[in-house]
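> Here is the input, now give the coordinates:
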Amino acid sequence: MAPPSTFVDSMALQEVMISSPPDIKPTSSNINDAAPAGGRRVFKAIEPAFVPINGVYGGHLLGQAVYAAYKTVDKSFYCHSITGHFLVGGKPKIPFIYTVETLRQGKTYCTRNVLVRQPNPTDPRPLDSEVVFFATVSFKTVEPRGLESQVPPPKELKQWVSNPKQSELAPAVDVPSWIEYVKHKGIQPYYTGVEIRKIDVEEENRSRPLHEHRKVQIYRPVGPLPSEEQSALSICTHIYASDRNGLFAVSAPHNASDNILHAGSLSHTIVFHANPNKLLFSDTDKEDDPSSWAILEQLGDSASEGRGLLRARIWSADGTLLASAIQDALIRVQVDNGGNNGKRKQTFGESLKSLL
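From the prediction side, this is the model:
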């Protein structure tokens, strides 16, 4: 099956009805109707999620969970924060099912809980299957102008987006051994739904302490966003991109990315700061226009206890701080220098080398 060609296709959902015993069937109800207080609605992904190598990309789950939650709120609300927890690795090609529960429906704030499952097609009780991911999504209404302040943008920000197409597409896995592997195999970099390009900041990172090394990427959705869902899908684009290659902002400063044994997100929180009008992607056809791109700046604040803490900021091309993110990740690396007489688990780099 070919990957979806646009972000709209990548996020596409079909609402399904719930029967008892728990089963799912297509429904003809209006997918954009708000959920009743205390109610729940169920949506099934139409297209497969992006798979960088073997596992499903976590940003897809984050973005699509929020998109499903958007289907249950009034159009006056926009997502201002999400916290997601990754419980079990997703499986390629099996559709995800999103159950959206209404936790609270207020006048200016409302909250949704999203449970994500991936049952086998033959499972007779799909809504009783294992939860692989869950998220709490908070929405709010736009407010009159009030307090306004933010940290200053990076001094290099305008340079990062001055010539977007001159930056290379971000690799599926930003690890030296993977980059060498795809070059040797002639595999072309590609993106699904969101075009993400990597900014070269290696030279400046050499003079920085480990915790101040930065990873910088710029991104935009692929294809136009329909006007009636432009705000929702723009915010989902930011959420989708926020997880891309972030773990390597922790391992790369240690030159340990090739030595990874096991890595994956544990939790991921994003908080939006800007008015939703500032979050819009509206000029996706103007590929060389800096204003049509957003900037993701990632830093690995901590590495300890087999985990890493990633902190990220999302900027607009004009220097507005759009969002902040924090990610707790599992990162286990090989540090025994090849001991245990070859009985130890292969590192990521060693696995790829064996395939050359």
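
> Every contact and neighbour count from this point should use C-alpha atoms.
Noted.

> show me where this structure has helices.
Assigned by DSSP state H, the helices in the chain fall at 7-11, 58-70, 157-160, 176-185, 202-205, 230-241, 248-251, 348-355.

> For the closest residue in space to residue 231 that isn't next to it in sequence, give me its contacts.
Counting by Cα to Cα, 6 or more residues apart in numbering, residue 231 lies nearest to residue 280, which is 5.9 Å off, once chain neighbours are set aside. Neighbouring residues of residue 280 by Cα atoms under 8 Å, 6 or more residues apart in numbering: 230, 231, 234, 235.

> again with residue 260
In this structure, residue 260 makes contact with 331, 332, 333, 334, 347, 348, 349, judged by Cα under 8 Å, 6+ apart.

> Can you tell me which of those residues is nearest residue 94?
Closest approach between these and residue 94, by Cα to Cα: residue 348, at 24.8 Å.

> Please work out how many residues are found near that closest one.
20 (other Cα atoms under 10 Å).

> Can you give me every residue that contacts it?
Residues in contact with residue 348 (Cα under 8 Å, 6+ apart) are 177, 258, 259, 260, 261.

> Following up with a second sequence; could you model it the same way so I can compare the two?
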Amino acid sequence: MPSTTDELLALLDLETIDDNLFRGIQLPSMLPRVYGGQVAAQAVVAAARTVEPGYALHSLHSYFLQPGDTEARIIYDVEKLRDGRSFTTRRVLARQHGRPIFVMTVDLARDEESWDHQDRMPDYVPDPESCLDPRTVVSPGQRFDEWDVADIRYAGSSADLLPEDAERPGRQRVWLKVGTDLPDDPLIQAAAFVYGSDMALLGAAYAPHGLRFADGKSMAASLDHAVWFHRPFRADDWWLYDQHSPSMSGARALVNARVFTQDGRLVASVAQEALIRKRDPRRNG
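Below is the predicted model of the structure:
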């Protein structure tokens, strides 16, 4: 996984193999499977490479089908579903070893005039500089250097720091930004955000149960991932990830999230369902 902005940009610089066919590199990783945000970000780039100028990323809906091999390159096969005057749609299938590991539908849209409203940013959220860097309180032996391409600050959850809310027991807020000094290219900014959007997302589901991802009591895997882009923003500036988990049952947890810039603009929404299982203490790791 990338630990620097240059490495992230290298991941997003896909090789063109043929018409609508691309290949993404891998970086060394200690993870047992390819990080979902990487596959999603590379798929976004592959889709956008097949679209005429003038369209910006509007939404994506994706499913993680199989665990990805961290030592094999990923092939992205793009299918053109629609080329309209206002919207254009692509389907991206990611493969390794001849089998599909991920599928995404991507919608891009032209900007146009409209009415405007948005949710208000939550009150009393501390500045990122005042919040805890979770990597400073990890247990001995845990490594988080693979996440160094992102800067994360913990602002609280329903387990601590946030006021009690009986109607919404699963909540978490973190500040996050991806890299530093990314190019101004809107596609790179959007893809970098998609890369970071899979980070720290399940904390809202863990919070009501007194759990944390790093405590080793559970295993988790993303099942699907959706993003809606509302307004332009930069992924390399701080954004607030305001997360809410309305339900966990049957080993599946749903998390919805609103994304705000520091000046209070609602710029994106994210939804993810994940598999979260209790780890068998009799099994090593």
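
> what two of the contacts of residue 260 of the first structure are the furthest from one another?
331 and 349 (14.5 Å).

> Please say which of the two ends up with more neighbours.
Just comparing residue 331 of the first structure and residue 349: by other Cα under 10 Å the higher neighbour count belongs to residue 331, 23 against 20.

> how much space between the aligned partner of that one in the second structure and residue 169 of the second structure?
Taking TM-score structural alignment, the alignment pairs residue 331 of the first structure with residue 276 from the second structure. Separation of residue 276 of the second structure from residue 169 of the second structure (Cα to Cα, to the nearest Å): 17 Å.

> if we can go back for a sec, trace the residue nearest to residue 231 of the first structure over to the second structure, please.
In the second structure, residue 280 of the first structure lands on residue 234 (TM-score structural alignment).

> Now that residue 220 of the first structure has come up, it's in contact with residue 279, right?
No: using Cα atoms under 8 Å as the test, residue 220 of the first structure is too far from residue 279 to be in contact (11.2 Å).

> Who are the contact partners of the match of residue 331 of the first structure?
218, 219, 220, 221, 251, 252, 253.

> Pick the one among those residues closest to residue 120 of the second structure.
Nearest member of the contacts of residue 276 of the second structure to residue 120 of the second structure, counting by Cα to Cα, is residue 253, at 25.5 Å.

> which one in the first structure is aligned with the closest one?
In the first structure, the residue matched to residue 253 of the second structure (TM-score structural alignment) is residue 308.

> Run a quick neighbour tally on that match.
Residue 308 of the first structure: 26 neighbours (other Cα under 10 Å).

> Leaving out chain neighbours, which residue sits closest to the residue nearest the centre of the first structure?
Central residue of the first structure (Cα atoms, centre = their mean): residue 59, 2.1 Å from the mean position. Nearest non-adjacent residue to residue 59 of the first structure, counting by Cα to Cα, 6+ apart: residue 240, 4.3 Å away.

> tell me the contacts of the one you found?
Residue 240 of the first structure makes contact with 59, 60, 61, 62, 63, 194 under the criterion Cα under 8 Å, 6+ apart.

> Now for those residues, which sits with the most neighbours around it?
Of all these, the highest neighbour tally under other Cα under 10 Å goes to residue 62, namely 29 neighbours.

> Pretty sure that residue sits against residue 84.
Yes: counting by Cα under 8 Å, residue 62 of the first structure touches residue 84, with 6.8 Å between them.

> okay, and the common contacts of the two?
Joint contacts of residue 62 of the first structure and residue 84 (Cα under 8 Å, 6+ apart) are residue 135.

> sorry, back to before: let me have the contacts of residue 276 of the second structure in JSON lines, adding distance to residue 129 of the second structure as columns.
Putting the contacts of residue 276 of the second structure into JSON lines (distance: Cα to Cα, whole Å) gives the following:
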{"residue": "218", "distance to residue 129 of the second structure": "30"}
{"residue": "219", "distance to residue 129 of the second structure": "31"}
{"residue": "220", "distance to residue 129 of the second structure": "29"}
{"residue": "221", "distance to residue 129 of the second structure": "30"}
{"residue": "251", "distance to residue 129 of the second structure": "35"}
{"residue": "252", "distance to residue 129 of the second structure": "33"}
{"residue": "253", "distance to residue 129 of the second structure": "30"}
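
> These in strands, which ones?
218, 219, 220, 221, 252, 253 (DSSP state E).

> between the residues you listed, which is nearest residue 90 of the second structure?
Distance to residue 90 of the second structure across these (Cα to Cα) is lowest for residue 221, with 25.0 Å.

> any idea how far the aligned partner of the closest one in the first structure lies from residue 132 of the first structure?
Aligned against the first structure by TM-score structural alignment, residue 221 of the second structure finds its counterpart in residue 264. Distance, residue 264 of the first structure to residue 132 of the first structure, by Cα to Cα: 13 Å.

> Leaving out the residues flanking it, which one is nearest to residue 96 of the first structure?
What sits nearest to residue 96 of the first structure in space, not counting adjacent residues and going by Cα to Cα, 6+ apart, is residue 118, at 4.8 Å.

> residue contacts, residue 253 of the second structure?
Residue 253 of the second structure is in contact with 205, 245, 247, 273, 274, 275, 276, counting by Cα under 8 Å, 6+ apart.

> Kindly recompute the last result at 7 Å.
For residue 253 of the second structure, the contact set (Cα atoms under 7 Å, 6 or more residues apart in numbering) comprises 205, 247, 273, 274, 275, 276.

> before we move on, what about residue 222 of the second structure?
Residues near residue 222 of the second structure by Cα under 7 Å, 6+ apart: 64, 273, 274, 275.

> Any idea how many residues pack against the spatially closest residue to the last one that is not a sequence neighbour?
Read that as residue 275 of the second structure. Nearest residue to residue 275 of the second structure, sequence neighbours excluded (Cα to Cα, 6+ apart): residue 252, at 4.7 Å. Neighbour count for residue 252 of the second structure, taken as other Cα under 10 Å: 17.

> Make sure residue 252 of the second structure is actually in contact with residue 278.
No: assessed by Cα atoms under 7 Å, residue 252 of the second structure is found out of contact with residue 278, at 11.4 Å.

> Relative to residue 154 of the second structure, how far out is residue 130 of the second structure?
The value you get for residue 130 of the second structure to residue 154 of the second structure, if Cα to Cα is used, is 9 Å.

> which one of those two has more residues nearby?
Set residue 130 of the second structure next to residue 154 and count neighbours by other Cα under 10 Å: residue 154 wins out with 22 against 11.

> Number of residues surrounding the corresponding residue of the second structure for residue 150 of the first structure?
Per TM-score structural alignment, the equivalent position to residue 150 of the first structure in the second structure is residue 118. When counting by other Cα under 10 Å, one arrives at 10 neighbours for residue 118 of the second structure.
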